[in-house]
Structures are given as C-alpha cells and as structure tokens.
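Colleague: Need coordinates for the following:
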Amino acid sequence: MSDIQKSWDTIVVGAGVAGLRAALDLKNAGQRVLVLEARDRVGGRSMPGTIAGQTVDFGGQWLGAEHHLFREQAERLGVEIYPQHTEGNNLVSFDGGVQPYSSQLPKLPWSSLLGLGLADQFLQNDLRKMGDAAPWMVENAAELDRESLEAWIGRKVHTKGARELIQLIAKAILCAEPSEVSYLFFLEVLRQGRGLNTMIGVKGGAQQDKFIGGAWQVPKRMADQIHDQILLNCPVHAIEQDASEVRVICSQGEFSAKHVIMTAPPALAARIRYEPALPAKRTGLIRRMPMGCVIKIHVAYPTAFWRGNGLSGAVISAERALSMVFDQTPPNSEIGILVGLIEGAHAVELSEIGPEARREHVMADLVHYFGADAATPLEYVDHDWTQETWTEGGYGAHMPPGVMTTYGEVIREPHGRIHWAGTETATQWMGYFEGAMQSGIRAASEVLDTTSS
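Modeller: Below you'll find the model as predicted:
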C-alpha cells in the first residue's frame, strides 16, 4: 500500500479474526476503515504451515458444533469443512502405561472415575449458581475468584487419577497451570463453552470439524476483501485522543480516525502508550492477563498406521509433555499426520531446551503411545507460540486469582473513542475463533451505534 491516506472513520488495531470481522462490518456499513497489523501477515492466532507437502494450521484449527458465526463466515468464503477423524480406539497414558478406550471416558481406576464424576457435579452446580449474571456479579464471586483452580481441585477431588485428568483438561483449555488461574475465571470459560463435556468433546463438541486446507484460509479470505486497507509490519506505539478524534502512531506514521478498535491480546495492548492514560481498572486488567503457553507439533508418516491398528490417533496424557494428540490426516491423503499440543509448564520447559531436544522429547512420547511405528516419521515440524513476538503465547489470555472481581467489569467497556475486541472480550466461546468473531461484530456495532446517535 503506497501513499496511504492519513484520515479514516475507524482504525482497527490487529488483523486477526476479530479485527478483520470488525473491519468488514464497518466497510459494509459505508465506513472508511484502516487495519494496522504488527506482523508481516494477517490471521493473528491463525497461521498456515507445511509438512510433507501438506498445508496445516500452526495456529487454531477446530470448528465446534456450536461455532455458528465462524462456520457461517467460512461457508460464505467457500472454505470447506470436514469432520475430525474419530474411528477407532482412543489412548490414555496413565501411571506409565497406555490403555485403549472407546467410550467418552478413558480407562481409569473406578475410584478415579467416581472422583471425576463428583468433580463434574460440583462444577455443574457452581455453573447453575452463576446463571446469566456477569461473573463478577454472581453471589460469592470474590470467594470464587480468590481461589485458584489448583486449590479448588485440591479441595474437591480426592483421587489421583481424577485430579490429574481435571488438571489435564484445564491445561488443554487454557494452556496454563491450574495454580495460575482463578476458579471463577475457569467457571466463566466453561459457561461460555457450554460446559466441560462440550469443550473437550469431538462429535457435538468444540473439536467436531476442521477445514480442508486449514482454518487460516478464513481470515486470509476475509483480508482479501479489504487488502488495500490493511497495513502490515506496522506495530502501534501510541494512541492519543481528544474530543474530536483519535490519533494512532505506528512504525509507518500517524493516522487519525473517529474511533479505534483494539483487538490485540491484553499483554500486547498494555505495551502501547495511551494519552490520556487509560483508566486504572483498564490498565490493571490488561497488565494482569498473561497469555497461556503452547507449542503445536505436526508429525507426518508414510501412512496413517494407527488407523490400521484400530486407533483413532487421539491420545490424552497427564504425565507426558505431549499431552494431547489427534489425527490430522488430510482427506483422501496417502500420508498420515498426527497433531499434538504441549501446554502450560511443559511448554515453558520444552521451549527453553530448543527445537532439536524438543523433537526428541516429542518423538519419545509418540513411541510411548503408538509403539515403534511412530519412530520414523517423514517429517517433524513444530511452532512455539511463546516465541511469537506479537502474540506471546496461546490460545488466549487468562485471569489469575483476584483479577476478575477487581478489574474484569471493564473488559468490554469503551474508553472514549477506543473500543475493545479480541477473543478475550467475548461473552460466548472466549478463547476460540468463534469468540473472536463475536467480539468483532460487537465492537463494529458499538462504533456504528455511536456514529448514528
């Protein structure tokens, strides 16, 4: 983009799903919109990669059964959808051994399954008490917020297997250790995601479908519709506003508008200088919402050998670094691909040791799960999201104990001409593309409502 104009109706900071949807809605309403993106690409936490000649998602990839906004957007853009492969037995690694299972729950000692069922009942009871109220407004919100999820698990779950499984589920959802997360925040994530079973489920759950060619195509095709209004390699340094306009100062100059929509993750939004300064609660909030830690791996094989062995490719493990594995084989492909996730403290540890040592750990875990057939892949690739300068982790940000009831009420509250979006600000499906899409629609509506009043 050359000779770009300096004055716009709205400037959107961030070309991820939230920012692109907000920009498209505003453009379709007749506004002149500029999108500023710090990276050299669009997509945010959606990102393409390749392995063995196949394009895969290095970022988010799944489409839940109830992710209606993102599904509709993909269908409008012609991105095809197919179901996550589930045929065959799943595997669970527990107490050093690996066991197959075909039911929704893995094979654990009966006492552990009983403890898991009781824990789920406790969660359901607390979710019912929340009702539809904002989380910081529910009865005993301060008490629920003071306690970490780890402390809650320690109080409510009394068998080793059940504790480890709930900790694994929490890390899989949040990419953070249970000790780092408020129990009230975890409840809000569960409420937005339709409960624990839906969030961890495949058929009817949050991992039901994927996209042929990758989810990254959705934001890419969104961006193609406004490509001449997107400025890449343009991190924002400062936002200044007064009674008449807002000025955004970035590495490629200064631009003015009537409104700004900020979609950057909280930790990155906190790096920006604001004049006048943000309110104390807003500053406190974005400084106290760290990103989770996650490394995503793909391993390609000559064939999907696990299918021939009667396995689905799905693995869960509370004791190995590679805690979650799924079949990632493309439709009608001759090769087989596994995708895995390393989360929380394991991601921190394996980020520190570097890619070669990390590969050794991952391959050892895959051999532990699938046997010698897993030892000789065609190719291995991984992507360490903790090392992404303009993301600092994934999948989303979380709130440590005490943050939600002290600062949380301002998460969607505009500050003058600045409006806030991004998946962390969603009221449904926070942490997912669906939540990002919802937040972009809301923020665009806020701007349009303000300009029409």
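Colleague: from here on, contacts and neighbour counts on C-alpha atoms
Modeller: Will do.
Colleague: so is residue 419 in a helix, a strand, or just coil?
Modeller: The three-state label given to residue 419 by DSSP: H, G, I helix; E, B strand; the rest coil is strand.
Colleague: Test my guess that it contacts residue 445.
Modeller: No: in this structure, residue 419 is not within contact of residue 445 by C-alpha atoms under 8 Å, at 10.3 Å.
Colleague: When those two are compared, which one has more neighbours?
Modeller: Taking other C-alpha atoms under 10 Å, residue 419 and residue 445 do not tie; residue 419 has more neighbours (20 against 16).
Colleague: Identify the residue nearest residue 209 in space, chain neighbours excluded?
Modeller: Closest residue in space to residue 209, ignoring its immediate chain neighbours: residue 83 at 4.2 Å, by C-alpha to C-alpha, 6 or more residues apart in numbering.
Colleague: Over to residue 351?
Modeller: Using C-alpha to C-alpha, 6+ apart, the nearest residue to residue 351 is residue 384, at 6.8 Å.
Colleague: list the contacts for the one you found?
Modeller: Residue 384 makes contact with 294, 295, 296, 351 under the criterion C-alpha atoms under 8 Å, 6 or more residues apart in numbering.
Colleague: before we move on, what about residue 236?
Modeller: 13, 36, 38, 248, 249, 250, 251, 272.
Colleague: From residue 21, how far out is residue 35?
Modeller: 11 Å (C-alpha to C-alpha, to the nearest Å).
Colleague: Same check on residue 439?
Modeller: 9 Å.
Colleague: Repeat that for residue 237.
Modeller: For residue 237, the distance to residue 21 - C-alpha to C-alpha - is 23 Å.
Colleague: With residue 58 instead?
Modeller: For residue 58, the distance to residue 21 - C-alpha to C-alpha - is 21 Å.
Colleague: one more to put side by side:
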Amino acid sequence: MSNPTDADVIVIGAGPSGSYAAKLLHDQGVKVKLVEAKDRVGGRTWSSKTEALGGPIDFGGQWIGETHVLLPELGAELGLETVSSVKPGNDLFVFNGDVVVGDEDQAPSSASWTDELARSFELLDEEGARLGWAEPWASPHVGDLDTLTVAQWLDQNVQSPEVRMIHEVMVNILNGASTTEVSMAYWAYFVHQGEGIESLIGTRSGAQVAWFIGGMGQVTELIADKLGDDVHLNWPVTRIEQDQTGVTVFSGERKLAARFAILATPPSAGSRVIFEPPLPAKRAQLQA
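Modeller: Here you go, the predicted model:
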C-alpha cells in the first residue's frame, strides 16, 4: 500500500515557470501544491500595488517579445490585455558625459565607432551560432570560448572604448554581472537562445515590444487565485526526500508528501536544499 499524500505533484517555486507548471497540472485535474519561500508569488516578476504614479510599476521582468507565443496566449486566457511599449524618438548614446544622437533604433551613422559596433554584433551572433541551440557543450568551439571571459573576448575583438562600453552595459543588464565574471561560452549561447543580440536589446522590435496592462506580476497572482489554498507562501524548502513511494518535501518541521515534485527555483535556491538521496553529481553541479 502507498503512503497517504497531500498532492499528486508538489511544485517548488512560485515564479512564472513554477506557477505555470502548477496551472497546467491543475487544469488537467491533477492535485497540485505550489510552495514558495517568499511572502508573494511571482519570483523575478513583481508589480507594485500603488496607484500613486498612475498605475502599478513593474520592478522585475516585464516585457513581452515579438516572438513570444505562449505568454500572450496565457495572458489572454487570464483576462489580461497588452499595450505596446514601443516609443518613437531618437536614440541617445552617452559616453563620459558626451551625448551622441542616433536615428530611431539605429546607432549614429556619423560616429567613428558605428561600423565596429555592427561588426562586433555580427561576431557575437556568429559565436552563438557555432555553439547551436540543442547541445552547445558538444560544439568543437565551446572549449575555447569557455576559457575566455567576455572581457577577454572583447580585448581580442574590440578596439573602440565606446563599443566596449556598450557590450559591458549589455552584459551587466542581461546577466547582473560584469564582463570579467561571465564565460564567453555562456554569453554566446545566451545571445543565441535570445535570437541574436539585436533582438535581445531592441526596444522597438525583438524582446521588448509590449506590456500587460497592470503589470506582469498579475500572471502569477491570477494563477495563485485559481489554485487557492493549494498555494503555500513563506514555505522555504529545506529538504527533499524521495523513495519508491514518492517524495516528501520539508520546510523545517513542516512537510508535504506527493507522488512527484517539480523544482522550479533559481539554481542558487536549489543549491541550499538537502536532497535524500543526493542528486547525481552532474545535476548538483548545475545549481552549485
């Protein structure tokens, strides 16, 4: 006989990925529990509740890209509407207090560094294309790239201080780290997954073309409303035990049992969980 369970599946982490996984299971009639360490759902998406400035403000992930398909469909299902985030006007490049003006969504044609910027973008996209989508670790180029930081790659391929500064800003914005801290193999693959650097950074096309009216945080909040009492906030997972009968998830002295568990946390959070039996070494290394 199997042990009694609290759910068929426990989803750990109520960010967009975990919340969506829980919704999909719930909609198929699967008994699911969604547990979250914070006092709110949303993870890296977070919309304020204030109306002081005319409406909610997104403090985390917020944009819908022009190639996104599932997110707008999910928003429509939840009753959300979108609005264009595209704003007309010139682009301003500020280097050490000097302002250079470019036409809408274009680098300034008169600048001495414009051609090198375009070429550096081409080189970056080529590096990503060499790694490929499916198995970048199997590429014959990955070893050489992984021995370089982005800063070292820029040393080899970029001369203009303005172009280098643009690359450094892009890496910092998209990774929350400096070019000296990021592997060139990771960065090239990241860019390739994002359909190229211009798609990733574009504000009039590409990955940033629309918002949900009322904020992106509504997506997980509406899913949480749908799940009701099956959402457990302030529930940081400390230990996960698995045996032939299923899985038990602990938060200190509290515990929930299920047939399966889905771990949908950032790697840094997953690395703090004790697993019994331990995760395979390669899997543990991914979140170390």
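Colleague: Tell me the counterpart of the residue nearest to residue 209 of structure 1 in structure 2.
Modeller: Matched by TM-score structural alignment, residue 83 of structure 1 corresponds to residue 84 in structure 2.
Colleague: Which helix or which strand is home to residue 250 of structure 2?
Modeller: strand 246-251 (DSSP states H and E).
Colleague: Distance from the chain centre to the next helix or strand after that strand, please.
Modeller: Sequence order places strand 254-263 as the next helix or strand after strand 246-251 of structure 2, per DSSP H and E. The chain centre lies 24 Å from the centre of strand 254-263 of structure 2; the measure is C-alpha atoms, centre = their mean, to the nearest Å.
Colleague: Then stretch 151-169 of structure 1?
Modeller: Distance, centroid of stretch 151-169 of structure 1 to centroid of chain: 23 Å (C-alpha atoms, centre = their mean).
Colleague: what does stretch 251-271 of structure 1 give?
Modeller: 21 Å.
Colleague: Quick one: end-to-end distance for it.
Modeller: Per C-alpha to C-alpha, stretch 251-271 of structure 1 runs 14 Å from first to last residue.
Colleague: same deal with stretch 39-56 of structure 2?
Modeller: First residue to last in stretch 39-56 of structure 2 (C-alpha to C-alpha) measures 19 Å.
Colleague: Near residue 106 of structure 2, how many other residues are there?
Modeller: By other C-alpha under 10 Å, neighbour count at residue 106 of structure 2 equals 13.
Colleague: can you pull out the helices in the stretch 351-453 of structure 1?
Modeller: 355-370, 403-407, 433-452 (DSSP state H, counting those that start in this stretch).
Colleague: cool, structure 2 as well?
Modeller: Remark: helices assigned in structure 2 by DSSP state H are 16-27, 70-77, 114-131, 142-146, 150-157, 161-175, 184-193, 197-201, 218-227, 267-270, 281-286.
Colleague: got these as CSV, with mean neighbour count and distance to residue 106 of structure 2 columns?
Modeller: Compiled in CSV, the helices of structure 2 are given as follows (neighbours: other C-alpha atoms under 10 Å; distance: least, C-alpha to C-alpha, whole Å):
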stretch, mean neighbour count, distance to residue 106 of structure 2
helix 16-27, 19, 33
helix 70-77, 13, 28
helix 114-131, 17, 9
helix 142-146, 16, 29
helix 150-157, 17, 22
helix 161-175, 16, 13
helix 184-193, 22, 19
helix 197-201, 19, 11
helix 218-227, 19, 33
helix 267-270, 15, 36
helix 281-286, 10, 38
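Colleague: Now the ones you listed in TSV, please, with extra columns for distance to residue 91 of structure 2.
Modeller: As requested, the helices of structure 2 are exported to TSV (distance: least, C-alpha to C-alpha, whole Å):
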stretch	distance to residue 91 of structure 2
helix 16-27	32
helix 70-77	28
helix 114-131	13
helix 142-146	32
helix 150-157	24
helix 161-175	13
helix 184-193	22
helix 197-201	13
helix 218-227	31
helix 267-270	36
helix 281-286	39
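Colleague: from memory residue 245 of structure 1 sits against residue 258, does it?
Modeller: Yes: using C-alpha under 8 Å, residue 245 of structure 1 is in contact with residue 258, at 4.9 Å.
Colleague: Name the nearest residue to residue 99 of structure 2, sequence neighbours excluded.
Modeller: Closest to residue 99 of structure 2 by C-alpha to C-alpha, 6+ apart is residue 93, at 5.6 Å.
Colleague: So the residue nearest to residue 115 of structure 1 when sequence neighbours are not counted versus residue 119 of structure 1, what's the distance?
Modeller: Sequence neighbours aside, residue 162 is the residue nearest to residue 115 of structure 1 in space, at 5.6 Å (criterion: C-alpha to C-alpha, 6+ apart). Distance, residue 162 of structure 1 to residue 119 of structure 1, using C-alpha to C-alpha: 8 Å.
Colleague: next one: residue 142 of structure 1
Modeller: 21 Å.
Colleague: Check residue 70 of structure 1 too.
Modeller: 32 Å.
Colleague: same thing with residue 203 of structure 1?
Modeller: Taking C-alpha to C-alpha, one finds residue 203 of structure 1 at 23 Å from residue 119 of structure 1.
Colleague: Residue 12 of structure 1 is in contact with residue 256, isn't it?
Modeller: No: assessed by C-alpha under 8 Å, residue 12 of structure 1 is found out of contact with residue 256, at 11.3 Å.
Colleague: between the two, which one's more packed in?
Modeller: residue 12 (30 against 22).
Colleague: quick one, what contacts the more buried one?
Modeller: So residue 12 of structure 1 contacts 19, 22, 23, 33, 34, 35, 36, 260, 261, 262, 263 (C-alpha under 8 Å, 6+ apart).
Colleague: okay, now the residue nearest to residue 99 of structure 2: neighbour count?
Modeller: 16.
Colleague: Give the full set of residues in contact with it.
Modeller: 99, 100, 101, 102.
Colleague: Mark which of the residues you listed are buried, thanks.
Modeller: 101, 102 (16 or more other C-alpha atoms under 10 Å).
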